[in-house]
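**Student:** give me coordinates for this.
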Amino acid sequence: MDRQRLLSGTHHDPHAVLGAHADPGGTAFVVLRPYARAVALLTGERRVELNDAGDGFFSGVLPLDAMPEYRLCVTYDGSDVAYEDPYRFLPALGELDLHLIGEGRHEELWKALGAHVMTHQGVPGTRFTVWAPHARGVRVCGDFCRWDGAAYPMRSLGSTGVWELFVPGIGEGALYKFDITRPDGTRTLRADPMARRTEVPSATGSVVAESSHVWADAEWMAHRADRPVCQAPFSAYEVHLASWRPGLSYRRLAVQLTDYVRDAGFTHVELLPVAEYPFSGSWGYQVTGFYAPTARLGTPDDFKYLVDTLHQAGIGVILDWVPAHFPKDDWALAAFDGEHLYEPADPRRAEHPDWGTLTFDYGRKEVRNFLVANATYWCEEFHIDGLRADAVASMLYLDYSREDGQWAPNESGGRENLDAVAFLQEMNATVYRRCPGVFTIAEESTAWDGVTRATHDTGRDGLGGLGFGMKWNMGWMHDSLEYIKRDPVHRKYHHNEMTFSMVYAYSENYVLPISHDEVVHGKGSLVSKMPGDWWQQRASHRAYLGFMWAHPGKQLLFMGQEFAQGAEWAESHGPDWWLLDPAYPAEPDHRGVLQLVRDLNHEYRSAPALWERDTDPAGFSWIAADAAEDNVLAFLRFATDGTPLLAVCNFSPVVRHAYPLGVPDAAMVWREALNTDLACYGGGDVRNPGPLKSEPETAHGRPDCLRVTLPPLATVWLRPA
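**Tutor:** You can find the predicted model right below:
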């Protein structure tokens, strides 16, 4: 029976049969080497031929009282190959690891599961471990055995569902998969869910990885927690690495992307998902290798080099992270061991209707552990500074994109996915506890209460906050884009779309996103959304950026929009860099917008009023919120020490001379700090050239009045002289 189970790949304890075992005649040896012509035992200086027992089994008994150290010499078609016997080794995974895995509390799961190069019992090799609790048997196979796992059955370790095998002589770069026998006896070949490196898609193999990168960002890491992110300057450049400049590897990006972002003045880059994904058209949002940076651009160490280089330049790195769903590829996570493992068994919860994918079973402790550990993995192993969780709303609601009858309520009869809430709370609490200075961001498109509230604060709903550090402000994005795309003559009827965001601006800690989602699928680029001729479009584009950088909240801008690219983004070609070529006739149009973004970031960093009190209502005050007829918005921002910055936006195409603005201090002299209409940006160069002093005249309910020239379709920032 043991023989048949080993041959069929359904033996849960091959080490009980294979290897060396005490025998009445001494020590018995059993070896399984399919396709071998002969197998000899090498112990000391002795060579003992084992008997061919058929079906690839070789056996023999030596009159030895103690278990010897030995090697195998296997003959294939006349050539001899020497091996260490994998079945003479004790388990290479400790009892504490197994206990934590069983509890769903292994916060360093990537160190326990997957493929790990190590020296075990004095012999170098690789430990393979995989969680497959429903499997009747698991074998590891790869290029080291011509993808036939018959000689490498794994053992089941207790009741945890973990299978393990230490394979001597296997090292970095080896390709492998797991050959799993399902409960119904059929077999499936699966990539390692915990693989830290993969083949380049469309190949689907996992790769044994060992890091040799030496980090040089100690200063960055030591100080990134000095100031809470909500009280620090934060303007992020969102990048799809594969198309930013197509053909660049991680290491070439480390040079070119770092130089570009540093020159443009952004504080952070936010990377569209880097975890391995099979379909390029998903932009990385359908992940199959949650622990492996995509091999399209290089190795995991190459990706570390990119992060390291950005850090040394003073630039933080945010990673888009996708815990909401995964694709159905039959070599990846779906029905991994023949049963619903990572996905719920109930199809009403498992199917993600928007993307044809599967959702995670957040109620299963091992699945929660897989995802929570994954979040900390990127932060600890790759020094990532922030995680932006994608599609959080689709996780929170059981009826998300589902019609009546297509979803089942929770135990209280509600539509909230309580398991997903608990998972997000655990993830955030773990990341903030383990990784000082790291922050999390939620892409959450509903009015869920307490996305950025602490997990211990129950609030109105009694569920507790989700614990994110920040949340994308989708309402601001939608409303402001709806306003700015209208012809100026109609904007006065939609003035509230620019002011409404301040009603809820302090309900969460917000990021203002103009992301990839807003410049694809027929939506047009940011500049192409603007009405009017090309001059007016660029002017509105610049004015909008000036408004965005002055509004409470942090900024995020997708690549290409920083130089007013006119075409939509496509992952096949990326930004139109030729627009910045000095030889291009319209070059000032685009280089001017890029210069504005540089100056926005420079002035923003130098003005604590724009970032110190982003989450404090006392850091903001309207001056003109109701000037709808003029298409004018004016407001004050205040630093912690009270230093103000005055932002004025004129979204009409006419110059407004000596426009009255109520200000709080008659003795204060103001100077123009930024003007989006300057000629160097491509504007008409209407300015306030000298110092401006207020007069004792009532305006906007204030006792003093400052008269400012407002350029057409422009934003002006004024600071105390």
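**Student:** switch to C-alpha atoms for all contacts and neighbour counts from now on
**Tutor:** Will do.
**Student:** can you give me the end-to-end span of stretch 104-117?
**Tutor:** The separation between the terminal residues of stretch 104-117, taken as C-alpha to C-alpha, to the nearest Å, is 24 Å.
**Student:** now that stretch: buried residues?
**Tutor:** Under the neighbour-count criterion of 16 or more other C-alpha atoms under 10 Å, stretch 104-117 has 104-110, 112-117 buried.
**Student:** go on, stretch 614-633?
**Tutor:** Within stretch 614-633, the residues that count as buried by 16+ other C-alpha under 10 Å are 614-616, 619-626, 628, 630-633.
**Student:** now stretch 134-146
**Tutor:** For stretch 134-146, burial by neighbour count (16+ other C-alpha under 10 Å) applies to 134, 135, 136, 137, 138, 139, 140, 141, 142.
**Student:** please tell me how far residue 345 sits from residue 438.
**Tutor:** Separation of residue 345 from residue 438 (C-alpha to C-alpha): 34 Å.
**Student:** more neighbours: those two, which one.
**Tutor:** More neighbours sit around residue 438 than around the other of residue 345 and residue 438, counting by other C-alpha atoms under 10 Å; the figures are 26 against 14.
**Student:** nearest spatial neighbour of the more buried one, chain-adjacent residues omitted?
**Tutor:** If you skip the residues right next to it in sequence, residue 438 has residue 385 as its closest partner in space, 4.7 Å away by C-alpha to C-alpha, 6 or more residues apart in numbering.
**Student:** next one: that neighbour from residue 213, what distance?
**Tutor:** According to C-alpha to C-alpha, residue 385 stands 18 Å off from residue 213.
**Student:** more neighbours: those two, which one.
**Tutor:** residue 385 (26 against 13).
**Student:** who's in contact with that one?
**Tutor:** When the contact criterion is C-alpha atoms under 8 Å, 6 or more residues apart in numbering, the partners of residue 385 are 316, 317, 318, 379, 437, 438, 439.
**Student:** dump those into a markdown table; add distance to residue 192 as well.
**Tutor:** Written out in a markdown table, the entries for the contacts of residue 385 read as follows (distance: C-alpha to C-alpha, whole Å):
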| residue | distance to residue 192 |
| --- | --- |
| 316 | 30 |
| 317 | 27 |
| 318 | 25 |
| 379 | 21 |
| 437 | 31 |
| 438 | 28 |
| 439 | 28 |
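**Student:** I'd like the structure of this one too, to check against the first:
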Amino acid sequence: MSVDPASHLQIPEADLVRLRNCNHHDPHGFYGWHQLAQGSVVRTRQIGAEKVELLLDGTSVEMVNLGDDIFAAELETRETLDYRLRITWPGLAPQIKADPYFFLPTLGELDIYLISEGRHERLWDVMGANTKTYETSLGTVKGTAFTVWAPNAIGAAVVGTFNGWNASQHPMRSMGGSGLWEVFIPGVGTGEVYKFAVQTKAGHRRDKADPMARAAELPPATGSIVVDSSYEWQDSQWLEQRASSDPANSPMSVYEVHLGSWRWGLNYEDLATELVDYVADLGYTHVEFMPVSEHPFGGSWGYQVSGYYAPTSRWGTPDQFRALVDAFHARGIGVIMDWVPAHFPKDDWALARFDGEALYEHPDWRRGEQKDWGTYVFDFGRNEVRNFLVANALYWIEEFHIDGLRVDAVASMLYLDYSREAGEWEPNIYGGRENLEAVQFLQEMNATLLRLHPGALTIAEESTSWPGVTAPTWDGGLGFSLKWNMGWMNDTLEYFSKDPIHRAFHHNELTFSLVYAFSERFVLPISHDEVVHGKGSLWTRMPGDTWNKAAGLRTLLAYMWAHPGKKLLFMGQEIGQPEEWSEAHGLPWDIVDGWQGEYHGAIRDLLRDLNNTYTSATALHTQDFQGEGFTWNKADDAANNILAFTRFGTDGSQMLCVFNLSGTTQQAYKLGVPAGGQWKLALNTDEGQFFGAGNELPSTLQASDTGWDGFPHALEVEIPAMSAQYYSWEG
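**Tutor:** Model prediction:
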């Protein structure tokens, strides 16, 4: 009976079966260099190779084919030596490679501890795909370290274009009870497409996109891409200024944009010129991008995210996205980004059931699914999931210099019974409907961002009366910088949609917002959600003929810019876009130049003047969140559809804001005012340049010393029909 001379080099059959099926927890225990009783052995698996040689310092050893594409070489020394592999595949020239199974784990013990505790604030530095360079005795080795969290998996491997998508070529090692899997692959660099082949307990292989991928293939392709950044930022002055700023007392007017449909066919590079010039020309202080994180379906507008760490490849590379942000900063414009931590889609190749079982999502369907949206809900109580999301918030601010995150669908996170029928939700430990784990996550996220990046913003889209959304976390609040004022939006749009002859019966819909205006730090939003799904556009909501629609929209914008709170307007509304918005085509820029262009262009001209007036007038923005910054001058004249109020700045400035929301001009309307002297006309929506009626109003008014409506002084003002005027107190 003959004995195989290489039998002592063989891998035990039980381990070989597991390696063959990619369900071994420790491939490094058999591949690479290992000591024997005498000497040592180097093993490697090279799929389809016809010859493999071990290259040492000055010598080479032909490796024995053990079967299963595994090659081995026996060495006399027990000393660990640096080596390379020279591999020959049929019909190809030999290739020299470093061995992935020669290298120690790229994750340190502290990294593993912090990840398990949910406190690794730079998670992207150690997970996903990170290029690395090692200096060894045989020279420099460049490659990529891959790490993935899959605690329910019985095996994991990196597959990609570099190994023919064969899971048995690069199996990963388990990092103990942490649920992490890791391998360093020499020769894999930027541009390589990859996924993780995850072997489930049920015996299935699931090829998954990297949850931490920095870039992804252009949809509908779903592979992850290894990337490095070589971008050199130019915005250090902007970041220094941001860190010392006080957003509460600063002007904030936001232009909300869907990058793909602002002007059809533009990419990040184009937008860095065209969009930046446009937003700067209109005088906005900020731009807000609808979600740019990678998403499989364009019709979701980015709100169903598959790649939380990857700017979508639809419009360019991550560095091109960095350059877009940098270009806005160079013009003094902040960048806000929609962020979606509430839920994620069920696509089989992404986060859903990542390792064969509920992992990122809550395992109980009553908490883990959002049936209205057909999505999964994150398990906010799990350390690693919470870490994934908190680190993601930090990632966008640190890696892309984003100035603020608008957090989508906060209400769906806060309430366990959100959009659920009886029996479809489980109470918390106290029997209530509050999602305590989600509250803790939001508080942690906000507190962490505030601690590490003072001046950066978090903005809640929260539509309920949850108390303390913008209260500090140390006082029991959620800790957001700002909150969208959905009540103001709904009431205001409902009022302006009424014919003027019916508005007297809806007067309280405009005045009610001031009952609660200072209970939170509010943003006044007219967002994309208000111009889709059959709601029409702002233009179509305005009653009357073309002239009255334009006048109504101008008055609405002037009212919005005068009301306490920061401002947000969705793209296209600044030109009175007639139809609903669709992501499938660009904005109708031709209407500005068409036969009704005078109306639509004039609305944009007014918007520019509103922004310039708003940012320069401290009375309109320095006390947005204090009752001392506001007083009614006329709140009860429902019969004439007249409203008037005064805004006060921290520097003692005052701005009287007057609105006639009827079809009848008031020639000499008497208003009480808090100060005597002259009041100068600062803005008039009825001017001819805005294609209003062109009524000539006095440039200044002199306040009388006769009291009126409880004020010590009074003005007589002409208020044209369907118009708004601002008057600045000159003393």
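**Student:** can you flag which of the buried residues of stretch 134-146 of the first structure belong to strands?
**Tutor:** Secondary structure of those is defined by DSSP state E; positions in strands are 137, 138, 139, 140, 141, 142.
**Student:** please tell me I have it right and the first one contacts residue 178.
**Tutor:** No: here residue 137 of the first structure lies out of contact with residue 178, judged by C-alpha atoms under 8 Å, at a distance of 10.2 Å.
**Student:** do I have it right that residue 267 of the second structure meets residue 316?
**Tutor:** Yes: judged on C-alpha under 8 Å, residue 267 of the second structure makes contact with residue 316 at a distance of 6.1 Å.
**Student:** make sure residue 119 of the first structure is indeed in a strand.
**Tutor:** Yes: assignment of residue 119 of the first structure by DSSP: H, G, I helix; E, B strand; the rest coil places it within a strand.
**Student:** show me where the stretch 51-200 of the first structure has its strands.
**Tutor:** Taking DSSP state E, counting those that start in this stretch as the criterion, the stretch 51-200 of the first structure contains strands spanning 51-54, 57-62, 71-76, 79-83, 114-120, 123-131, 137-142, 155-157, 162-168, 175-181, 187-190.
**Student:** closest one to residue 668 of the first structure among the ones you listed?
**Tutor:** Between residue 668 of the first structure and the strands of the stretch 51-200 of the first structure, the tightest spacing by C-alpha to C-alpha is seen for strand 114-120, at 64.2 Å.
**Student:** which residues sit against that closest one?
**Tutor:** Around strand 114-120 of the first structure, the neighbours that count as contacts under C-alpha under 8 Å, 6+ apart are 89, 92, 124-130, 170-172, 192-196, 208-210.
**Student:** same check, this time on stretch 319-336 of the first structure
**Tutor:** Here stretch 319-336 of the first structure makes contact (C-alpha under 8 Å, 6+ apart) with 132, 188-193, 204, 270-274, 285-288, 340-343, 352, 356-360, 371, 375, 384, 386-392, 394-395.
**Student:** equivalent range in the second structure for that stretch?
**Tutor:** Counting by TM-score structural alignment, stretch 319-336 of the first structure lines up with residues 337-354 of the second structure.
**Student:** mind telling me what element residue 714 of the second structure is part of?
**Tutor:** Taking DSSP states H and E as the criterion, the element that holds residue 714 of the second structure is strand 713-719.
**Student:** what's the mean distance for that strand versus the first structure?
**Tutor:** Following the fit onto the first structure, the mean deviation recorded for strand 713-719 of the second structure is 0.8 Å by mean C-alpha distance after the TM-score superposition for the first structure.
**Student:** any idea which helix or strand comes after that strand?
**Tutor:** strand 723-729.
**Student:** report the distance from that next one to the chain centre.
**Tutor:** Its chain's C-alpha centre and that of strand 723-729 of the second structure lie 37 Å apart, by C-alpha atoms, centre = their mean, to the nearest Å.
**Student:** ditto for stretch 360-368 of the second structure
**Tutor:** The offset between the C-alpha centroid of stretch 360-368 of the second structure and the centroid of the whole chain comes to 23 Å, using C-alpha atoms, centre = their mean.
**Student:** so what touches that stretch?
**Tutor:** In this structure, residues lying in contact with stretch 360-368 of the second structure by C-alpha under 8 Å, 6+ apart are 351-354, 369, 376-380, 385, 416, 424-426.
**Student:** can you show me the strands along the stretch 601-721 of the first structure?
**Tutor:** Applying DSSP E, counting those that start in this stretch to the stretch 601-721 of the first structure gives strands spanning 620-627, 632-638, 644-650, 656-663, 669-675, 692-693, 704-710, 714-720.
**Student:** take those and lay them out in CSV including distance to residue 503 of the first structure.
**Tutor:** Supplementary listing: the strands of the stretch 601-721 of the first structure in CSV, determined by distance: least, C-alpha to C-alpha, whole Å:
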stretch, distance to residue 503 of the first structure
strand 620-627, 12
strand 632-638, 14
strand 644-650, 18
strand 656-663, 21
strand 669-675, 26
strand 692-693, 31
strand 704-710, 26
strand 714-720, 22
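**Student:** contacts only, for the spatially closest residue to residue 31 of the second structure that is not a sequence neighbour.
**Tutor:** The shortest distance from residue 31 of the second structure to any residue that is not its chain neighbour, by C-alpha to C-alpha, 6+ apart, is 4.9 Å, and that residue is residue 43. Remark: with contacts taken as C-alpha under 8 Å, 6+ apart, residue 43 of the second structure is in contact with 30, 31, 32, 33, 70, 71, 72, 73.
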